[in-house]
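Peer 1: I'll drop the sequence and a predicted model, then ask my questions.
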Amino acid sequence: MSFSVLSIIYLLGSVTFIIGLKMLSHPATARKGNLIAAGGMTLAILGTIFLYEHNGERLHNYGWIFTGLLIGGVIGVLAAKKVKMTAMPEMVSLFNGTGGACAALISAIEFRHLSENVVTTGELLTILLGLMIGAVSFAGSMIAWGKLNGRIKDFAFKGQHIVNQVVLAVMVICAVWLLWSNDGLQVHHHILFYIVLVLALLYGVLFVMPIGGADMPVVISLLNSFTGVAAACGGFLYNNQVMLTGGILVGSAGTILTILMCKAMNRSLKNVLIGSFGGAKAGVAKEQGLYKAISLSDAAVVLAYAQKVMIVPGYGLAVAQAQHACHELEKQLEEKGVSVLYAIHPVAGRMPGHMNVLLAEADVSYDKLLEMEQANAALPTTDVVLVLGANDVVNPAAKHDPDSPIYGMPILEVETAKMVIVNKRSMKPGYAGIENDLFFQPKTSMLFGDAKQVLQQLISEIKQV
């Protein structure tokens, strides 16, 4: 009877995951979708704790289980409440890495447990896949976390791509050897298993270490899909339908998002998988000529008397925590009869959807957010483009400079608008470390200063226009 009830609970949990994922596709329903999926997960966890049976026995170590749940829950809640939007990408990497670590630990524990009994080839294959993918996700996510918060610098050496592929090949060969010799696990099989674990951790580090600049959203998305696949392996191992469904959803969604990110970056998925993108080319500053600055009062007049304004948010907006001031500027301009829209590049910021989350926090209407293709179609009829902390995603060098590290990357073509105002703290190059040709074009004016302070001052000036 308990098995039937547990099966129904797992089915309900799986359905809530699917519904929640669907609702996450729109900001208006994302919060509710997240709660629905979390409710389904809570139901599945409690069902497993109290109803799961194996050989007629149920779980009995409730003290350890609920202590772990309590500690993890408190840490998660406090981290989510205290994290700033600028630190959101690194928190995503950290939490994703812990998911990969859990999958790898499950494989290690089950390998020791099953090795005492008869292990089928299918079980061993599932264990090895969970181990390798989970360990790569953990190690890679930890490196990504360190790089995003500045603790780890980009590092690459000559021939690293070859080393990466050799490490990957040796790891796979060891895993295949372990599967091929599965005739009763001996001591040397255990040694081989942990060699696979070490190689997977090493590959995760080498895979992410050279990646830098605007490529970081791609690797975060890819590692997220790895964690999902590793979790799905655990679902196969335990014959747990809800764990399997959740893992498949995360893995497939992460893979699709990775492909979309690669398209937005003009990168091939093959290059992502072998770790041959990111820090391969170093940005070289070149002589561009003179740039033109604009005062706050002049910028306010230009914006107030425009008919159509396009705002391009970037990581600088997140750093300054200026999303609410940006929304206030939008409202002030609309009171003046100005049409205000936002142009969102797929890889703006440090993680997929970073700008969407940032603006949603400030209650900016989703209907005002234009995707890159829509924005580029509307830019030629735009009077003023206000670029707030974005750099590489508006750099025209991506279209006409074959020597640029971002050459071929689709960008927001803001230079086609009638006028461009760029807000930056200084003329320092962006995250990819390259100069931006846009800053030196005749139609571009630079408005220096912290994004939040500049926007607040613009609002005051516009009220007086």
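Peer 2: Happy to help now that I have it. Residues are numbered from 1 along each chain as shown.
Peer 1: rest of the way, CA atoms for contacts and neighbours
Peer 2: Noted.
Peer 1: Assign the residue most central in space within the chain to helix, strand or coil.
Peer 2: The centroid of the chain falls nearest to residue 351 when counting by C-alpha atoms, centre = their mean (3.6 Å). The three-state assignment at residue 351 reads coil, by DSSP: H, G, I helix; E, B strand; the rest coil.
Peer 1: put this beside the first:
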Amino acid sequence: MSVEFASFLYLVSGVLFILALRGLSHPTSSRQGNIFGMAGMGLAVLTTLLLAGPSLGGLALIVLGIALGGGAGAVIARRIPMTAMPQLVAAFHSLVGLAAVMVAAAALYAPESIGIGVVGAIHAQALVEMSIGVAIGAITFTGSIVAFLKLDGRMSGKPILLPSRHLVNVALAVLLVALVIAFAATQSHALFWLVVLVSLALGVLLIVPIGGADMPVVVSMLNSYSGWAAAGIGFTLQNLALIITGALVGSSGAILSYIMCKGMNRSFVSVILGGFGGDTAGPAGADLGDRTVKQGSAEDAAYLMKNAGRVIIVPGYGMAVAQAQHALREMADTLKREGVEVKYAIHPVAGRMPGHMNVLLAEANVPYDEVFELEDINSEFAQTDVAFVIGANDVTNPSARGDKTSPIYGMPILNVDQAQTCLFIKRSLGSGYAGIDNSLFYKDNTMMLFADAKKMVEDIVKALAH
């Protein structure tokens, strides 16, 4: 295959990737978007194989690798529950970062095989591209592992604030730049691995102090990093498909990170420099100081919603943990049969990754036209009879609007407190990932339903049937 024809096929695969991103921007076209993405990747892999013309032994190894990776992917896809999707995404990001490091190392030790020089004399431009790609890849690898551990509950969701962490991070960043320059000038293998080690350490130190409330930003940020790592290695390998794909993933992840930060009214820098959020707990169903809560039952909730004209459901991570999305869909269907208008309101940072709630509702076959984003539905709460909050905490906290001392002050929230009645399912009065008390619990129009989210919704469905 000629280089010119291969470049054309890579361009076609790039167009397919763009169509994939476009398709993934809306639930109704997401399946088609996935098909475009798979077709683009298949074309890129096939083009690379035909262009390289590997030996029979090399081709056997490639086929074996594809079979092992594809087999593992198929098993994971079938076994992983939708509630564990955030940590799965983080784990996959780590593999992208590790692949960038391994490919860069292979290029360093065998440059003649990809035409970037000979052993001991790699082109200077390739060295710069290689070092940048490997640095971003190593940061992505360890950062994603830490994110996975936090999301999977194997590490505390609270921020781990190390002493003088900012000074240490700045010192490591300066050292990393110096090592990259030195490596590009000397092509020292030792300096290459020092770049890798410093980047691995920086990846851990950047993500460890970020708390659970900022995890959606972290996931999209690591997605962006993995793209830039792939693009950097694409330049090293002179592979157009990697450059296009990496640039698309990197830029889309960066844009998504910006959207997430805007959804929390926080700057990207403030998230990276420490973040907020932890997994604190409070007393269950009790007074907190001189404040009291109004506690209700499944029968109370069923009566209020059955006699309502409009109900807006606000899902949060508590719904994901309890895997209550299917029971919630059943409850909504029952209410609609009673003539109640039902809608769903999604906050941009609800859950632990961008689109987490949308994915769970789609799994339960909730109609797409009933699901609305914050800016599209927030004005409707004031004309709503019942706001049904299931496991969402910080994204409904009125302190974000009125308490200038609150760490979430200024963050756009879903105005559930403006509904005539707010039903709030929660296990306890514990705080959310921001680690602060929710004043919504104590409002006169709020009724707390203390229970596991799935069990409470199932009990409400039973009560609606009577």
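Peer 2: Arrived safely, thanks for sending. Please read all numbers here as calculations on a predicted model, not as lab measurements.
Peer 1: still on that earlier bit, which residue sits closest to the residue nearest to the centre of the first structure, ignoring its sequence neighbours?
Peer 2: residue 217 (4.2 Å; C-alpha to C-alpha, 6 or more residues apart in numbering).
Peer 1: Do I have it right that the one you found meets residue 350?
Peer 2: Yes: here residue 217 of the first structure reaches residue 350: they are 5.5 Å apart, a contact under C-alpha atoms under 8 Å.
Peer 1: Map residue 165 of the first structure across to the second structure for me.
Peer 2: Here residue 165 of the first structure is matched to residue 170 in the second structure, going by TM-score structural alignment.
Peer 1: all strands for the stretch 1-150 of the first structure, in order.
Peer 2: 53-54, 57-58 (DSSP state E, counting those that start in this stretch).
Peer 1: Could you report the neighbour count for the counterpart of residue 356 of the second structure in the first structure?
Peer 2: Here residue 356 of the second structure is matched to residue 354 in the first structure, going by TM-score structural alignment. Neighbour count of residue 354 of the first structure, defined by other C-alpha atoms under 10 Å: 25.
Peer 1: For residue 354 of the first structure, which residues are in contact?
Peer 2: Taking C-alpha atoms under 8 Å, 6 or more residues apart in numbering as the criterion, residue 354 of the first structure is in contact with 89, 348.
Peer 1: residue contacts, the aligned residue in the second structure for residue 335 of the first structure?
Peer 2: Alignment note (TM-score structural alignment): residue 335 of the first structure maps to residue 337 of the second structure. Residue 337 of the second structure makes no contacts at all, as judged by C-alpha under 8 Å, 6+ apart.
Peer 1: separation between residue 337 of the second structure and residue 314 of the second structure?
Peer 2: Note on residue 337 of the second structure: its distance to residue 314 of the second structure, by C-alpha to C-alpha, to the nearest Å, is 20 Å.
Peer 1: wait, doesn't residue 271 of the second structure sit right on residue 209?
Peer 2: No: the pair residue 271 of the second structure and residue 209 does not pass the contact test of C-alpha under 8 Å, sitting 9.4 Å apart.
Peer 1: picking up where we left off before, surely the match of residue 165 of the first structure forms part of a helix?
Peer 2: Yes: counting by three-state DSSP, one finds residue 170 of the second structure located in a helix.
Peer 1: and it, how far is that from residue 205 of the second structure?
Peer 2: Look at residue 170 of the second structure and residue 205 of the second structure: by C-alpha to C-alpha, they are 11 Å apart.
Peer 1: Comparing these two, which residue is more hemmed in?
Peer 2: Ranked by neighbour count (other C-alpha under 10 Å), residue 170 of the second structure and residue 205 place residue 205 first, with 23 against 12.
Peer 1: what's that one in contact with, if anything?
Peer 2: 165, 169.
Peer 1: That one: which element?
Peer 2: helix 189-207 (DSSP states H and E).
Peer 1: Next, the buried residues of that helix.
Peer 2: Residues 191-207 are the ones in helix 189-207 of the second structure that count as buried (16 or more other C-alpha atoms under 10 Å).
Peer 1: Stretch 277-297 of the second structure too?
Peer 2: 277-279, 285, 293-296.
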